[in-house]
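Novice: Output the structure for:
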Amino acid sequence: MKYYEKEHFDAYARIRAEGLDQWNDLHDEDSAQGYDRFAARDFLERQLPEQGGGRTVFEYGCGTGGAACFMASRGYSVHAMDLVPDAIHIARDRSADRGLDVLFEVGDICRGAGPRQPVDYVVDCFCLQSIVADQDRATVLDGVHRSLKQDGLYVLATAMFEPGRDYGADRYDPETGIVWTHSSRGTEGARQLGQTWFAPVRRHLSPTSLRLELRQHGLDVIAQTGEFGGEVVCRKLG
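Specialist: Okay, the predicted model is just below:
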């Protein structure tokens, strides 16, 4: 198991055990207002046509499936994937309760998992910031490029660098955008800073750095909005 996986397995086990709706419900300051008010809903409402008309979507890092169910309810054909079986279990139950036909699948996009055929949209609702290692991010973004139809769009909502943010006991590296958190010496990717061992836990890029990274993987930003530039729409290059 990679170092970043344990946090997600533990989180979704707790969400399932406590009957919560989604990841944000684990944090009082971010707690959502029910299953249908998932993070990035307003962004998706602005960026996706109101009627899907059978257009195809692949969402990775779908969590408990709020966004996938929302898109399916609008007529999109949705294939949604998450690393964690507990998350997919909840997503399948919630979609069945709503009478929605969504293909939910357990899979790891950092190991190359993805849709079987190119799609009209690839959607990410706050997953990318948790993919920290350069090689993992390259695998994911190359996969996004490969998964899109030639006229397809990548619709991305991600946490970004926020000037003045207090990281508390964590460390932020402005050159890489990596957030380092306390860890044991044997954790994958850990390094010693002073007398303490830290592991990379998040990637918070500046708007310019994110655009450059996306372009390196054949994704051209056509819109970048949000308070810190974390609401992004890309088209496929080449």
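Novice: all contacts plus neighbour counts: C-alpha atoms, from now on.
Specialist: OK.
Novice: what residues are up against the residue lying farthest from the centre of the chain?
Specialist: Among residues of the chain, the one most distant from the C-alpha centroid is residue 195; the distance is 32.6 Å, by CA atoms, centre = their mean. For residue 195, the contact set (CA atoms under 8 Å, 6 or more residues apart in numbering) is empty.
Novice: Check residue 39 too.
Specialist: Remark: with contacts taken as CA under 8 Å, 6+ apart, residue 39 is in contact with 24, 32, 125-126.
Novice: And residue 49, by the same measure?
Specialist: Not one residue lies near residue 49 by CA under 8 Å, 6+ apart.
Novice: just to revisit the earlier point, who wins on neighbours among the contacts of residue 39?
Specialist: Neighbour counts for those were taken using other CA atoms under 10 Å; the highest belongs to residue 125, which has 26 neighbours.
Novice: before we go on, could you also do this sequence so I can check it against the first one:
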Amino acid sequence: MRYYYAEHQAAYQRLEREGLTQWNDLFDEDRTDDFEAFPNRPFLERVLPDLPPSADVLEYGCGTGAAACFLAARGFHVDAIDLIPEAITLARRFARERGVQVDFSVQDVCAMPPGTKQYDVVLDSYCLQSIVTDADRSSLFTAVRDRLKPTGRYILSTAVYDPDRVYEEDFRYDAGTGICYQKTSTPAPDAVHLDNTWHLPHRRHLHPEALRAELADNGLQVTFQSGGDVVARLGYQAR
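Specialist: Take a look at the predicted model:
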């Protein structure tokens, strides 16, 4: 089991068990109890006027589908994927309840085969920070490039480095890589040995400038950035 699976499966199981609708509702400081008040909605509303009418959109890491439903309700054709079956079950239910059509499926963006369909928009609604290792992020960006039309846009919202963020005792932040590791009791797959203790990759919180450089290195040219909110296009070839 990959490092990013167990936490997310447990989270969506809890959402279903407690009757919640989205990831942020698991945290008291972020909870809204409002499916429509998803975190990157203001950013999407800002960039919507620049998108082609009836654009084809792929959202990966869609969770319970709030952003996907939001776009579908506004006339976009949306395919949405998540690696957690429980998330997709909830997303399909919420879409039915709202009378919107989204093609949801269970897929891991880090393990997607070459695609045959290309999109006007590939969307990330706070998934990227949970894709931690260099190899996995490279696979993700390959999937993005492969699925963007030549004129397409990669719309990304991700958590970035925050000097006020506090990492609790079982977490270790590596300022050089932006990787936050979580202590684990067993040498599980993907675990690394730090200070005689096993740790799993947990999050990656890059400085905004480092995120921009990473995207450029992976063939994606940033046309707009405000912190972790980014719009990018296919750019020069990755090194």
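Novice: what's the TM-score here?
Specialist: For these two chains in superposition, a TM-score of 0.94 is obtained (TM-score structural alignment, normalised by the length of the first structure); 235 aligned residues with a CA RMSD of 1.6 Å.
Novice: before we move on, back to that, inside strands: which ones of the contacts of residue 39 of the first structure?
Specialist: Where these overlap with strands, as defined by DSSP state E, the overlap consists of residue 125.
Novice: Out of the contacts of residue 39 of the first structure, which is nearest to residue 1 of the first structure?
Specialist: Nearest to residue 1 of the first structure out of those is residue 126 (CA to CA; 21.4 Å).
Novice: count of residues packed around the residue lying closest to that closest one once chain neighbours are set aside?
Specialist: Once its chain neighbours are removed from consideration, residue 126 of the first structure has its nearest residue in residue 158; the separation is 4.5 Å (CA to CA, 6 or more residues apart in numbering). The local packing of residue 158 of the first structure (other CA under 10 Å) involves 22 other residues.
Novice: surely residue 158 of the first structure meets residue 123?
Specialist: No - applying CA atoms under 8 Å as the test, residue 158 of the first structure and residue 123 come out as separate, 10.9 Å apart.
Novice: shared neighbours of the two, anything?
Specialist: Here residue 158 of the first structure and residue 123 share no contacting residue, scored by CA under 8 Å, 6+ apart.
Novice: tell me, which strand in the second structure spans the most residues?
Specialist: strand 148-157.
Novice: returning to that earlier point: relative to residue 1 of the first structure, how far out is the residue nearest to residue 126 of the first structure?
Specialist: When distances are taken as CA to CA, to the nearest Å, residue 158 of the first structure and residue 1 of the first structure turn out to be 24 Å apart.
Novice: residues contacting the residue nearest to residue 126 of the first structure?
Specialist: The neighbours of residue 158 of the first structure, taking CA under 8 Å, 6+ apart as the test, are 124-129, 230-231.
Novice: in the first structure, which spans are strands?
Specialist: Going by DSSP E, the first structure shows strands at 56-60, 77-82, 103-106, 119-125, 148-157, 171-173, 178-182, 191-193, 196-203, 219-225, 231-236.
Novice: what is the orientation angle of the last one with strand 148-157?
Specialist: Translated: strand 231-236 of the first structure. Orientation note: strand 231-236 of the first structure sits at an angle of 170 degrees relative to strand 148-157 (axes from the mean of the first three to the mean of the last three CA atoms, to 10 degrees).
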